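# here is a sequence with its predicted model. Questions after.
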Amino acid sequence: MVTTVLDITTGRREVVLDITRECERVVSESGVQSGLLNVFVPHATAGIAVIETGAGSDDDLLAALDDLLPADDRWRHAHGTRGHGRTHVMPAIVPPHATLPIVDGRLALGTWQSVCFVDLNVDNPERQVRISVLGD
């Protein structure tokens, strides 16, 4: 197994950040021809989504999360900025991990699929993503 840690700075804003190239680089450098790529966020307030990007879907995801999880005072988990509790609920909707197939030494994504880091937590701009490759 090969694991790489990707450091991300969000700039204190909500983000959907495409990390597909970094995942593809880790797969390529691993030499694995057949196996699995696991992407994991070791944070209680961030997630991984496999979605289309660049056509508005990333902004649509942020808007949908804002509709589902408004940044208001309803949250019992109430430290940090207003509505911070919603960021602790988000990983139940956008999980903190994704596992993807590796076929013929390449990440086997669909034509329009990208691996994206999702973070609504504006209180913590420094993040990590663990990218692991397992296989032959």
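Sure, I can see it.
# going by C-alpha atoms from here, please, whenever you check contacts or count neighbours.
Will do.
# tell me which stretches of this structure form strands.
2-9, 15-18, 34-40, 46-51, 97-103, 106-107, 114-119, 126-135 (DSSP state E).
# which of these sits closest to residue 71?
strand 114-119 (13.5 Å; CA to CA).
# what residues sit buried inside stretch 122-135?
Judged by neighbour count (16 or more other CA atoms under 10 Å), stretch 122-135 contains these buried residues: 122, 127-135.
# kindly report the same for stretch 18-25.
In stretch 18-25, residues buried by neighbour count (16+ other CA under 10 Å) are 18-20, 23-24.
# and residue 80, how far from residue 39?
In this view, residue 80 and residue 39 are 27 Å apart by CA to CA, to the nearest Å.
# dropping in the other structure now:
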Amino acid sequence: MDTETRTYVTGDREVVLDLTRDCADFAAGRGDGLLNLFVPHATAGLAILETGAGSDDDLLAALADLLPADDRWRHRHGSRGHGRAHVMPALIPPYATVPMLGGQLALGTWQSLCLVDLNVDNPERDVRFSFLT
């Protein structure tokens, strides 16, 4: 197994960050296998979805509807509504696995691998890339 950890700056806003190019670069030329991504954070997740056509903003809007940034959360440190970021990984897990065929990501035409981060209190996120044969 070949593994690498990369750090991404997500800043002080909620974000859907497209990692597809980094995934393709990491796995290029490795042949057939599985690319596994893992976010070792309690308040971030990984999603496979279309980006650039509004779906990333739609995802953030849906999460805002499902998990409002208000004072209902029992987990209450950090910014207002911070507890919602701790619930989000139950909906958007901290892992994703994609098949690799001939050293290429076997994603559908409009699919992208994305980091989803609702935690505005932590501006950096680590993502572990692992190639499994």
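Yep, that arrived. Quick caveat, the model's predicted, so the values are computed rather than measured.
# now what about the TM-score between them?
Here the TM-score for the pair of chains, by TM-score structural alignment, normalised by the length of structure 2, is 0.98; 133 aligned residues with a CA RMSD of 0.6 Å.
# on that earlier part again, save the buried residues of stretch 18-25 of structure 1 as a markdown table, and put in distance to residue 75 of structure 1 too.
What follows is the buried residues of stretch 18-25 of structure 1, written out as a markdown table (distance: CA to CA, whole Å):
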| residue | distance to residue 75 of structure 1 |
| --- | --- |
| 18 | 29 |
| 19 | 30 |
| 20 | 33 |
| 23 | 34 |
| 24 | 38 |
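# now, among the buried residues of stretch 122-135 of structure 1, which is nearest to residue 116 of structure 1?
Nearest to residue 116 of structure 1 among the buried residues of stretch 122-135 of structure 1, with distances taken as CA to CA, is residue 129, at 10.5 Å.
# got the contact list for the counterpart of the closest one in structure 2?
Mapped onto structure 2 by TM-score structural alignment, residue 129 of structure 1 lines up with residue 127. Shown in contact with residue 127 of structure 2 (CA atoms under 8 Å, 6 or more residues apart in numbering): 5-8, 37-40.
# ok, the residue lying closest to residue 127 of structure 2 once chain neighbours are set aside to residue 128 of structure 2 distance?
Closest residue to residue 127 of structure 2 apart from its sequence neighbours, by CA to CA, 6 or more residues apart in numbering: residue 39 at 4.8 Å. Distance, residue 39 of structure 2 to residue 128 of structure 2, using CA to CA: 6 Å.
# one more: residue 69 of structure 2?
28 Å.
# for the residue nearest the centre of structure 2, give me its contacts.
Residue closest to the average C-alpha location in structure 2 (CA atoms, centre = their mean): residue 115, at 2.1 Å. Shown in contact with residue 115 of structure 2 (CA under 8 Å, 6+ apart): 15-19, 44-47.
# repeat for residue 28 of structure 2
Residue 28 of structure 2 neighbours (CA under 8 Å, 6+ apart): 103-104.
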